[in-house]
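K.L.:
kindly generate the corresponding structure for this input.
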Amino acid sequence: MASGSTQKFSLFALTAMVVGSMVGAGIFSLPRTFGAATGPFGAIIAWCIAGGGMYMLARIFQALAERKPDLDAGVYAYAKAGFGDYPGFLSAFGYWIGSCIGNVSYWVLIKSTLGRFFPVFGDGNTLVAIVVASIGIWLFHFMILRGVQQAAFINTVVTVAKVVPILTFIVLLAVAFKLDLFRANFWGGEGMPAASLLEQIRATMLATVFVFIGIEGASNYSRYAQTRADVGTATIIGFVGVTALMVLVTLLPYAALQRPEIAGMTQPSMAGVLAAVVGPWGAVFISAGVIISVLGAYLAWSLVCAEVLYVAARTDDMPRLFGTENQNKVPAAALWLTNVIVQLFVISTYWSRDAFALMLNLTSAMSLIPYLFVAAYGYLVARRGETYEVRPQERRRDLIIAGIAVIYTIFMIIAGGLKFVLLSALLYAPGTILYFWARREQGKQIFNTTADWVIFAAAVIGCIAAIAGLSTGYLTI
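P.N.:
From the prediction side, this is the model:
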């Protein structure tokens, strides 16, 4: 993790970073999430939209990795290069804190998985669940502080271990496929509230973003790649493989159970579906896979969180304190702040009606802003013709891809709803204190442009509106 490290990642290791980052909590929750929202027809359309939009983003990550090799910090570096210091900070902050919230969802899912066998854990947000999760947070914290030099190797092993239960689930449900049941559920099934197709698809949108988060896993570690082109290749390979898994995990349950049964399951719903098909051992098998998967993803994302904050501090986008390392070459201050934030969010789940869904949707909402900046930067680079002295014939294609990605991310922000835009502002506005701190350290003017002031004002207004909404009950968590 240190900048002076000579460790280099192969194409296989980079691909495992993408797969390992994407296959975490989300995929195990897909049956219920989609079952509550729509039938197979709506699910197919939702995946076409999500898969198409995210594929465009993956292509942008691939193109920028090759055309802008000097931008090594991944997601947030593109926002800074294209739009300036404050948008670059917001992208780094949004990506970092969104990843922290994603880590909270992992603990909630672990505890709700255990709640299937030990009722004291409930849905993952009981007092006992919060205490146990808190112990887990700090055990991981101190383990990482001692130096996890073989993080890529650990991630690769865990990635293999967690894909096996998912593949087993797919094979067993494919064998048990009932065509008449799939047909009965296809247009929405019976026993569910009536909703338009647009409403059904919209209800799945933030969930699809959540399961695709991690698509930039190789880009985050691009400075460690043996060959720069491997970053883009790993991104596409990981994207295609994981998308196929997620679509199958979503659709196959409709051929095994009635839609209301799927919608009524506790998370992780993959365990309940398999138990209904093969018996109680199915729930135990998937639950073990969930815990291995989520703990592995938690390790990977703890490293990503610290890496984002560390690199941002090294490039003067965060306070210098977070760019320091301990004697084990671990960005200790960045890790401490990350886990303090994770701890606070874990405590906050106590007051949430559906803690997992809240953390899933909020993670997605926070991640969409950085993704929008990446898409917009890809569009700017293609429109200006920067770096297109090499392979100029690709410029028109890249311009179209980036344009679609921009439209997709804006659509997803709108589809997520005003609630999550306001909750995002509740984090972005106070988070700007870190930006003020960094600018003061460097003796620089706080905001350089009118656009920066407008963005900051919008964040503050959104934050005030969110506080008012929560205090009056208009917004609920």
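
K.L.:
C-alpha only now, for contacts and for neighbours.
P.N.:
Fine.

K.L.:
from the chain's centroid, how far away is the one helix or strand residue 372 maps to?
P.N.:
Secondary-structure assignment from DSSP states H and E places residue 372 in helix 355-384. Taking the mean of its C-alpha atoms, helix 355-384 sits 10 Å from the chain's own mean (CA atoms, centre = their mean, to the nearest Å).

K.L.:
one more, please, to line up against the first structure:
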Amino acid sequence: MQNGEEKKLGLLSLTGMVVGSMIGAGIFSLPRTFSNATGVIGAIIAWAIAGAGMYTLARVFQSLAQRKPDLDAGIFAYAKAGFGDYLGFLSAFGYWLGSCIGNVSYWVLIKSTLGAFFPVFGNGNTLPAILAASIGIWLFHFLILRGVQQAAFINAVVTVAKIIPILAFIVMLIVAFKLDLFRTNLWGDFGTEGIFAQVRRTMLVTVFVFLGIEGASVYSRFAIKRSHVGVATLIGFMTALCLMVLVTLLPYAVMHQSEIAALRQPSMAGVLESAVGHWGAVFISVGLLISVLGAYLAWSLICAEVLFAASKNEDMPRIFASENKNGVPAAALWLTNIVVQLFVISTYWSSDAFSLMLNLTSAVSLIPYFLVAAFGFMLARRGETYENGNGRTRDLVVAGIAVLYTAFLVYAGGLKFVLLSALLYAPGTALYYWARRERGRKLFKSWEIVVFAVALVGCLAAVAGLHQGWIII
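P.N.:
Got it, this is the predicted structure:
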């Protein structure tokens, strides 16, 4: 995109971008995460719900990108346009914070992967692991401050590093497939617990692995043909979904469900080791390390850009719109990495740091996604941007399903993660106060005070729960 010229993308390139935005570190953790929650039947039901729900959300993003092209500051711009300044801020803050916590999960997964070969790193939350992750955080920080951007060759290496091990994993597990073992794992070993309760426990991880699905609509302005965007979204989404489903289900045919549940993360390495020997674990681990380090660089830039764009949109304090001499939003990057550092330190007290960061990332990200779906529903219901009526009924139904799906995810995540989200959202309002005060604007409208009060009550309840031990991290 240099010299003002935009490189036009064909269907294949667009599809590759869609797949690349959705296939990340989370896929390497799927076998254990699902085996801890359910058996084959529950996993199929969970992916059917997640696939249908996330697809409707992707369609909402695509529709809004076409109908509201002026709202290009980020997905939080939709929340602000539809529901006012404070909810717009909460959406921006939640999207940024979810991305920060997601970056923490990368470091936990990296150290857990190394822990299989160097026991001092344990499950990614020992003191040596936290120290090593901290060094990595600040090495990347100062590298980015010098203006190092994610070059094309890094993208290519990262894409190959994560796709080849995943495809090899799938092929080798198909060869090792044991039908009798697969049948044994159909329902899993969960006693009298109902299938609905099992499926509920998988919902937040399905959000995590699909984070970035909104990126599909970003590429529309680069398409050779506008019609390619919808086709690429569908093909890319279905490709990513198929890979995730296969990575989830095939381990049930080579190991017992309880054995998969006992594996360390990344569990894909342990499953392949069981099927082909120790070299399988090394193969997956090397691919994961390259993939996650590349993804961390990309998401560090994204985190800083979210704060930068929100500040430009007057949703965050002005300081975060400042850039250094290399064109990097330095203040935004500093706050991002300070927050990442604090969360990395907090993993020391977690019994399962990776699962906690994964679920918390998803829970915090649900508010921005819910507000986007609600804005899409509101536009279609009012008929705004539907002057000729074309597509209004379809978009109303799709957005309605997306609203119900994101609301169900909040319920499925459980009270624990609702309260932990409030624990982060309520103090974050200090940034909103700062931004409103420096621009001389009233802090809250009357109904926004109610929203803040609910967040504050949830925050206090979370503090009490952590202190008294009925919320365990």
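
K.L.:
kindly provide the TM-score of these chains.
P.N.:
Their TM-score after superposition, calculated using TM-score structural alignment, normalised by the length of the second structure, is reported as 0.95; 472 aligned residues with a CA RMSD of 2.1 Å.

K.L.:
that older thread, what's the helix holding residue 372 of the first structure aligned against in the second structure?
P.N.:
Using TM-score structural alignment, the residues of the second structure aligned to helix 355-384 of the first structure are 353-382.

K.L.:
in that stretch, what's buried?
P.N.:
For stretch 353-382 of the second structure, the neighbour count (16 or more other CA atoms under 10 Å) marks 353-381 as buried.

K.L.:
so the next helix-or-strand element following the helix holding residue 372 of the first structure matches what in the second structure?
P.N.:
Following helix 355-384 of the first structure in sequence order, the next helix or strand is helix 395-416 (DSSP H and E). Counting by TM-score structural alignment, helix 395-416 of the first structure pairs with residues 392-413 of the second structure.

K.L.:
and that stretch, how far from the first structure on average?
P.N.:
Compared with the first structure after fitting, stretch 392-413 of the second structure deviates on average by 0.4 Å (mean CA distance after the TM-score superposition for the first structure).

K.L.:
who's in contact with that stretch?
P.N.:
For stretch 392-413 of the second structure, contacts defined as CA atoms under 8 Å, 6 or more residues apart in numbering pick out 53-54, 56-57, 59-60, 63, 200-201, 203-204, 359, 363, 366, 369-370, 373-374, 376-377, 380-381, 383, 386, 418.

K.L.:
stretch 316-332 of the first structure now?
P.N.:
For stretch 316-332 of the first structure, the external contacting residues (CA under 8 Å, 6+ apart) are 1-2, 85, 88-89, 144-147, 306-307, 309-314, 333-334, 434-435, 437-438, 441-442.

K.L.:
the second structure: matching residues for that one?
P.N.:
Alignment note (TM-score structural alignment): stretch 316-332 of the first structure is matched to residues 314-330 of the second structure.

K.L.:
now do the same end-to-end measure for the matching stretch.
P.N.:
Taking CA to CA, to the nearest Å, the first and last residues of stretch 314-330 of the second structure lie 17 Å apart.

K.L.:
buried ones in that stretch?
P.N.:
For stretch 314-330 of the second structure, the neighbour count (16+ other CA under 10 Å) marks 314, 315, 316, 317, 318, 319, 320, 321, 323, 328, 329, 330 as buried.

K.L.:
so which of these are in helices?
P.N.:
In helices, judged by DSSP state H, the following of these are found: residue 330.

K.L.:
which of the buried residues of stretch 314-330 of the second structure lies closest to residue 8 of the second structure?
P.N.:
Using CA to CA, residue 328 comes nearest to residue 8 of the second structure of those, at 25.9 Å.

K.L.:
for residue 238 of the second structure, see how far away that closest one is.
P.N.:
From residue 328 of the second structure over to residue 238 of the second structure the distance is 35 Å, taken as CA to CA.

K.L.:
strands of the first structure, start to end?
P.N.:
Taking DSSP state E, the first structure contains no strands at all.
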